[in-house]
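Enquirer: Sharing a model prediction with you, sequence too.
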Amino acid sequence: MLQNRVNPSGEIIRTPYRGTWLGNRGVLHNGKQEIVRFYKIKAWITCALVFRGRHRKVMQPNRWTELFFFDEATAFSAGHRPCFQCRYEDHQRFKTYWLKGNPEYGFDLKTPVAEIDNILHQERMNTHKTKVTYQEKFTDLPDGTFVIIQDQPYLLKNSQLHLWTPAGYNKGILLPDLHQVKVLTPKSIVNMFRAGYVPQMGISITTTIK
């Protein structure tokens, strides 16, 4: 079992459950298919599993490491964004809504996406390579956002919280009586959700976990 699934905190874990999206952070593995670094490049992208009939053998020597996500909301929480090549329309939608949700940076459609990657990199990890979080009011958070409750990742959707697991989401629970909560999803991504980008969330296609 390879270590190649990514959880909402951006950690690369081992699990028998497969993902629905492909991810890339550069070459992270060695010749024994072991993860030896957390990332290699700042452009963390989310790709389609199928693109123009191309096939890849997972974790080839000196080739970028194939990572996998349960759904797009998980990928965004980890700090990834849509690929320009295999997800061109999603990438353009991402950039449009990211700019709309984050006008304080003064970027426009001509701004290289690398500038956005630099901001995402600051928002997803600190100098100790641990996940950056921040505090926010529950009532101000849009659907698709991940939060931490009792050290567990929950997805917010339709005013309910759904516990994330490698196999899917638990049945939703009502929002707890908390004024503020720790947010996992990068702040500029949350702003993008507020602006109108709706991420793919795997709740409707998963079996409820007891």
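Expert: Okay, I see it. In this text, all values refer to a predicted model and were calculated from it rather than measured experimentally. Numbering: from 1, shown residues only.

Enquirer: Please count neighbours and contacts with C-alpha atoms only from this point.
Expert: Fine.

Enquirer: so what secondary structure elements neighbour the top helix by length along the chain?
Expert: For the chain, the longest helix by residue count, based on DSSP state H, is helix 88-101. Counting contacts by 3 or more C-alpha pairs under 8 Å, 6 or more residues apart in numbering; DSSP states H and E, helix 88-101 is packed against strand 81-82, helix 187-195.

Enquirer: Nearest to Pro142, out of those?
Expert: Nearest of these to Pro142, taken as C-alpha to C-alpha: helix 187-195 at 5.8 Å.

Enquirer: Give me the distance from that closest one to the chain's centre.
Expert: The chain centre lies 13 Å from the centre of helix 187-195; the measure is C-alpha atoms, centre = their mean, to the nearest Å.

Enquirer: Measure how that helix sits relative to helix 88-101, angle-wise.
Expert: 90 degrees (axes from the mean of the first three to the mean of the last three C-alpha atoms, to 10 degrees).

Enquirer: Got another one to weigh against that:
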Amino acid sequence: MSQQKPPLQNRVDPWGVLHAVQARGTLMGNRGILHDDQNRIVRHWAGKAWLSCVLNPPFEQKRSPFSQGTYSELFFLDEATAFAAGHRPCRSCQRGRYDAFKAGWAAAHAASNPSADAPTWLPIAAIDAVLHAERIGPDRRKRTHPSALAGLPDGTFYAAEGEAWLVWRGQSLRWTFDGYQRADAPPAGDEVAVLTPPSIVTLLRSGFRPSVHPTANLYN
């Protein structure tokens, strides 16, 4: 009897950290080539374009994860998790979602900072640069952003006592690799450490809604 191969270190949590667990999630992602010829993670990103992709892109049906010379496949529970980690939709396999994200980004940021100089269109490289600055701190670790819990829009993640919590439909749901759980969130105090980059929080506040794992809707 053949033994099951151990999982690759490519499951992403809301901090953007890579783990080796069996749960696959509902989205794939890409930060460039992160693995070596032994399928070990040797870097945590290779460029500022961090993407979220459909699980099985039609043009890559025959790929094996961590093939040599190609990008390292990452996996997310859902789009809200990918946003918290600092990823945005891929243009190639999620063109409709990519277009909606880019248009929503421009509109939301123009509305939040009205001026004659506010751009109505940005090249995606400029958006990627903003996201990279918001997700990675000077120590090359996840950057969090303080904010009052009250008023955070649906789809936002925050951290409390070492766990990640999703704001969704008036409540906080605890994140796991397998889905969301209803639990008593720790007292938040005046502010929380927000994991979702501020520019994406601005987008969510404008009404843009991320897709979430089905378990998020079991408690409403």
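Expert: In hand now; what should we look at? Owing to the predicted nature of the structure, the values given are computational and were not obtained by experimental measurement.

Enquirer: on that earlier part again, so which of the helices and strands packed on helix 88-101 of structure 1 is the most surrounded?
Expert: strand 81-82 (a mean of 24; mean count of other C-alpha atoms under 10 Å).

Enquirer: any chance you could map the strands in structure 1?
Expert: Secondary structure of structure 1 by DSSP state E: the strands cover 3-6, 12-14, 21-24, 45-47, 67-69, 81-82, 134-137, 146-149, 152-157, 160-165, 168-169, 173-174, 180-183.

Enquirer: how about the helices and strands packed on helix 88-101 of structure 1 in JSON lines, adding distance to Glu136 of structure 1?
Expert: Converted to JSON lines, these look like this (distance: least, C-alpha to C-alpha, whole Å):
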{"stretch": "strand 81-82", "distance to Glu136 of structure 1": "22"}
{"stretch": "helix 187-195", "distance to Glu136 of structure 1": "10"}
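
Enquirer: Where in structure 2 does the longest helix of structure 1 fall?
Expert: Using TM-score structural alignment, helix 88-101 of structure 1 corresponds to residues 95-108 of structure 2.

Enquirer: contacting residues for the spatially closest residue to Asn118 of structure 1 that is not a sequence neighbour?
Expert: Of all residues not flanking Asn118 of structure 1 in the chain, Lys42 sits nearest, at 6.9 Å (C-alpha to C-alpha, 6 or more residues apart in numbering). By C-alpha atoms under 8 Å, 6 or more residues apart in numbering, the residues touching Lys42 of structure 1 are Arg25, Asp117, Asn118, His121.

Enquirer: Leaving aside the residues adjacent along the chain, what's closest to the first one?
Expert: Right, Arg25 of structure 1. Arg25 of structure 1's closest residue in space is Trp44 (C-alpha to C-alpha, 6+ apart), at 4.9 Å.

Enquirer: So what does the one you found match up with in structure 2?
Expert: Trp44 of structure 1 maps onto Trp50 in structure 2, by TM-score structural alignment.

Enquirer: Likewise for Gln160 of structure 1?
Expert: Gln160 of structure 1 maps onto Gln171 in structure 2, by TM-score structural alignment.

Enquirer: how close does that match get to Phe75 of structure 2?
Expert: To Phe75 of structure 2, Gln171 of structure 2 is 25 Å away according to C-alpha to C-alpha, to the nearest Å.

Enquirer: re earlier: figure out which of the helices and strands packed on helix 88-101 of structure 1 is closest to Lys32 of structure 1.
Expert: The nearest among these, by C-alpha to C-alpha, is strand 81-82 at 28.2 Å.

Enquirer: Run the chain-centre distance for that closest one.
Expert: Per C-alpha atoms, centre = their mean, the centroid offset for strand 81-82 of structure 1 relative to its chain is 8 Å.

Enquirer: Summarise which helices and strands it is packed against.
Expert: strand 45-47, helix 88-101.

Enquirer: Okay, buried residues for the longest one please.
Expert: Buried residues in helix 88-101 of structure 1, counted by 16 or more other C-alpha atoms under 10 Å: Asp90, His91, Arg93, Phe94, Lys95, Thr96, Tyr97, Trp98, Leu99, Lys100, Gly101.

Enquirer: how big's the offset between that helix and structure 2?
Expert: With mean C-alpha distance after the TM-score superposition for structure 1, helix 88-101 of structure 1 departs from structure 2 by a mean of 1.0 Å once superposed.

Enquirer: that older thread, assess the claim that the match of Trp44 of structure 1 and Gly86 are in contact.
Expert: Yes - proximity of Trp50 of structure 2 to Gly86 meets the contact threshold set by C-alpha atoms under 8 Å, at 6.9 Å.

Enquirer: of those two, who's got more company?
Expert: Ranked by neighbour count (other C-alpha atoms under 10 Å), Trp50 of structure 2 and Gly86 place Gly86 first, with 29 against 22.
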